[in-house]
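*Asks:* got a predicted structure plus its sequence, pasted below:
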Amino acid sequence: MISYVAFALLSVFFLNCQSKTEDTQTMKPTITKEAYGTLADGQSADLYTLTNADSMVVQITNYGGIITKWMAPDKNGQMADVVLGFDSLSAYVKNNPFFGALVGRYGNRIAKGSFTLDGKTYPLVTNNGPNHLHGGTVGFDKKIWKAEEIQGDSTVGLKLTYTSADMEEGYPGKLDVTVTYTLTNSGELKIDYLATTDKPTVVNLTNHCYFNLTGMKRDVLAHEVSIKADSLVAVDATLIPIGKLIPVEGTPFDFRTPKPIGARIDETSDEQIKMGGGYDHCWVINRADESMLKVATVTDPESGRTLEVSTTEPGVQFYTGNFLNGAVSGKGVTYTKRMGFCLETEHYPDSPNQPQFPSVVLRPGETYNTSTIFRMTVK
């Protein structure tokens, strides 16, 4: 028979547990702001810390909309930073290989730095071999965005706005862009992209976060990946689409069931693996419409940390840090080859020059509107 004292102690224990659960459910997420540094032209950047009810922390700066930190728990509740990045604004300005950044006007590559729209050819800078990459020399990742804090009962957010002038980096049209980050109490970071233009233009916005679910303890080759795609966009040696889709079945690109990143990443007998030096390709999502759809899942078996990616986009560029070479470091880590992976939700590379691909043309009176959700969980 349980004693009165033991019963009382058990009652207190269960009441405390119930109280903690209720506190978590009713606790409001928070957002704070601090100065982050000054650019050479005198513009100031700020750093925003978003914290949800479970103490998950995401830090974002209005310089480039960069996600600088994401603190997430492992299966034992131990928190660690799961995104590659640097310790200061100056390091992002000097070194950044697009760590955590908003990318635009056009994420990914455009062949030979030009495209034709409505019969007119627009030359762009070639900043990636013979091709144009991620919006040019001073793309959206290097701009100071106007920031507005958003406080909700169960969510917290940061709204970023920027107006790209007509012909900035060679792109036609004045483009008004709004990107909203929203952190939820269920571990989701939702990114909503909106844009309008006063002239016909092309737009393909994405986020270039590099993840490492071990907390940067080791490379990502043991991470297990699944991608909801039966085909991918075939590319040439400069990673420009050759105009056709190829099936993933029987190739190192088949992630329809979970497989470790490192299982077949070095099979250079595969022509596409050889082209990318590993994975740096756009998978074509299996979808019936443009609704939100879970398209990829990545798990670190040791920590149990799991990233789920959902999007309204038709493709996802899966990149495995093939060009990281140890030349840059941050957060006490040297970023060597395959230290991080990206899942860049997007339209296909070089779509402005590939009329058979889904269109990336935005015209006056239309609204560019896409969304992506990164959800961090534990298995």
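*Replies:* Thanks, I have the structure now. None of the values given here were measured: they were computed from a predicted structure.
*Asks:* use CA for all of it now, contacts and neighbours both
*Replies:* Fine.
*Asks:* okay, and T370 sits in which element?
*Replies:* strand 368-378 (DSSP states H and E).
*Asks:* so what secondary structure elements neighbour that strand?
*Replies:* Judged by 3 or more CA pairs under 8 Å, 6 or more residues apart in numbering; DSSP states H and E, strand 368-378 is in contact with strand 188-197, strand 305-311.
*Asks:* here comes the other one, which I'd like you to weigh against the first:
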Amino acid sequence: MTNFKTQTKLIWAVLLLSCFSMACQSKKSEDTMETTKTSILKEAWGQLPDGQKVSLFTLKNAKGMEVKISDYGGLITHWTAPDKDGKYEDVVLGYDSLAGYLKASPFFGALVGRYGNRIANAKFTLDGKTYNLLQNNGPNHLHGGKIGFDKVVWKTEELQDGRNGLKLNYVSKDGEEGYPGNLNVEITYVLTDDNALEINYTATTDKPTVVNLTQHSYFNLTGGKTDHLGHEVMINANHFLPVDKTLIPTGELKAVKGSVFDFTTPKTIGKGIDDTTDEQIKVGGGYDHCWVLNQPKKDSLVLAASAYEPTTGRFMEVFTTEPGVQFYTGNFLDGSITGKNGIVYKKRYGFCFETEHFPDSPNQKEFPSVVVRPGETYKTTTIYKFSSK
């Protein structure tokens, strides 16, 4: 009888010990999950002239890539990528502090909206009504106007679905910068462990409106050591959009074959950028055009472009559901801007792959539509993926 009681006590002791151990493991698991949840570093990053406080968020993955994003303008201020020796360096242009972006910035790292790129004569007609916008690029409207999405503070929250990412939300009021409808915009930046940054854009409206959102990071895969002319670029497009003297598309879809606009096989940016025998190069001062992507099915995710920098071995691929990509080669940089680490940004020191619908689409009915109506959801995805070779 005594042995039976002793055995029973021992069994209960083991069971209690086991339960305690499981509880500790569960608590440890919860703590680990909590650590993962709060892994995005948030820091104060100054304030706007009106007193609004601005924050900077750092996403970091298991390999060591870091992407810094501000709630002001959704700016990507820093973005590190590995070279062939595994060394991570910042590969985007920008400023060391908020002050630089507030003075004068050519859209370094910006979330652009409500309409990315140009709208001719700063107006468009929708459902029989004409909407007048700000002329801020010669006679045209560019990148959303005076206070576009790159110059407002977005609401932010860390993603709660296990992904390493940040969600940004902004409601653009009816009439803001001349656009119709209250537009509710949500954007997520998701950093994966294979060194890809996935950007998802969604928007809904309560009135018919036009929407064209994009990301305007300037890349230099040397880590800022020299210009970008030695980068080898591929653009998956058989056609591009010629522009007039104010950089508005003429409406023609022109074949790239046989021209300096042919990047269907990789070639250096510098190879044709100064070929002024090409009228379009003269007009753009280099490349500042939209390429019509080879997209087998509307809204399908395709490889849009890539860039390879031979001295570092850095390789970047861009995937998108958008029908076009604006390849801009920093033609308007002129050495008047001193950026991060005291680097002077000279002409062609950074290039952009702006995934988008075509410029001036609201006025060109032959182009894919940018109209969003109540009950519809604007939805696009772009992925920038880095590796080395």
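*Replies:* Happy to help now that I have it. Since the structure is predicted, the reported quantities are computational estimates derived from the model, not experimental observations.
*Asks:* got a TM-score for the pair?
*Replies:* The TM-score (TM-score structural alignment, normalised by the length of the first structure) is 0.91; 352 aligned residues with a CA RMSD of 1.1 Å.
*Asks:* list the contacts of the strand holding T370 of the first structure.
*Replies:* 72-75, 186-196, 203, 292, 304-313, 345, 362 (CA atoms under 8 Å, 6 or more residues apart in numbering).
*Asks:* give the contact list for the aligned residue in the first structure for L183 of the second structure.
*Replies:* Matched by TM-score structural alignment, L183 of the second structure corresponds to L175 in the first structure. L175 of the first structure makes contacts with 163-166, 195-198, as judged by CA under 8 Å, 6+ apart.
*Asks:* which of those residues show up in the second structure as well?
*Replies:* Here is what carries over to the second structure from those, by both residues aligned by TM-score structural alignment, their matches' CA atoms under 8 Å: 163-166, 195-198.
*Asks:* from the residues you listed, which two are the most distant?
*Replies:* Largest separation among those by CA to CA: D166 and A195, giving 13.7 Å.
*Asks:* which of the two has more neighbours?
*Replies:* A195 (20 against 16; other CA atoms under 10 Å).
*Asks:* the counterpart of the more buried one in the second structure and T32 of the second structure, how far apart?
*Replies:* Using TM-score structural alignment, the partner of A195 of the first structure in the second structure is A203. Distance from A203 of the second structure to T32 of the second structure, counting by CA to CA, to the nearest Å: 34 Å.
*Asks:* try N200 of the second structure
*Replies:* From N200 of the second structure over to T32 of the second structure (counting by CA to CA), the distance is 27 Å.
*Asks:* which SSE is R218 of the first structure in?
*Replies:* Short version, using DSSP H and E: R218 of the first structure is in no helix or strand.
*Asks:* next: H141 of the second structure.
*Replies:* Counting by DSSP H and E, H141 of the second structure is found in strand 141-142.
*Asks:* just I281 of the second structure next, same as before
*Replies:* helix 279-284.
*Asks:* past that helix, which element shows up next along the chain?
*Replies:* strand 288-293.
*Asks:* where in the first structure does that following strand fall?
*Replies:* Residue span in the first structure matched to strand 288-293 of the second structure, by TM-score structural alignment: 280-285.
*Asks:* same deal with stretch 150-158 of the second structure?
*Replies:* Taking TM-score structural alignment, stretch 150-158 of the second structure hits residues 141-149 over in the first structure.
*Asks:* okay, buried residues for that stretch please.
*Replies:* 141-147, 149 (16 or more other CA atoms under 10 Å).
*Asks:* rewinding a little: where's the match of L183 of the second structure relative to N207 of the first structure, distance?
*Replies:* For L175 of the first structure relative to N207 of the first structure (CA to CA), the value is 18 Å.
*Asks:* again with K199 of the first structure
*Replies:* 24 Å.
*Asks:* ditto for V12 of the first structure
*Replies:* For V12 of the first structure, the distance to N207 of the first structure - CA to CA - is 47 Å.
*Asks:* swap in T116 of the first structure?
*Replies:* T116 of the first structure is 25 Å from N207 of the first structure, by CA to CA.
*Asks:* between those two, tell me which one has more neighbours.
*Replies:* Of the pair T116 of the first structure and N207, N207 is the one with more neighbours under other CA under 10 Å, namely 24 against 11.
*Asks:* alignment lookup: the more buried one to the second structure.
*Replies:* N207 of the first structure maps onto Q215 in the second structure, by TM-score structural alignment.
*Asks:* for its match, list the residues it contacts.
*Replies:* 109-112, 354-355.
*Asks:* what about the helices in the second structure?
*Replies:* 2-37, 98-103, 279-284 (DSSP state H).
*Asks:* mean neighbour count, the ones you listed: which tops it?
*Replies:* Ranked by mean neighbour count, the helices of the second structure are led by helix 279-284 with a mean of 18 (mean count of other CA atoms under 10 Å).
*Asks:* that one vs the first structure, average distance?
*Replies:* Taken over the aligned residues, the distance from helix 279-284 of the second structure to the first structure averages 0.8 Å (mean CA distance after the TM-score superposition for the first structure).
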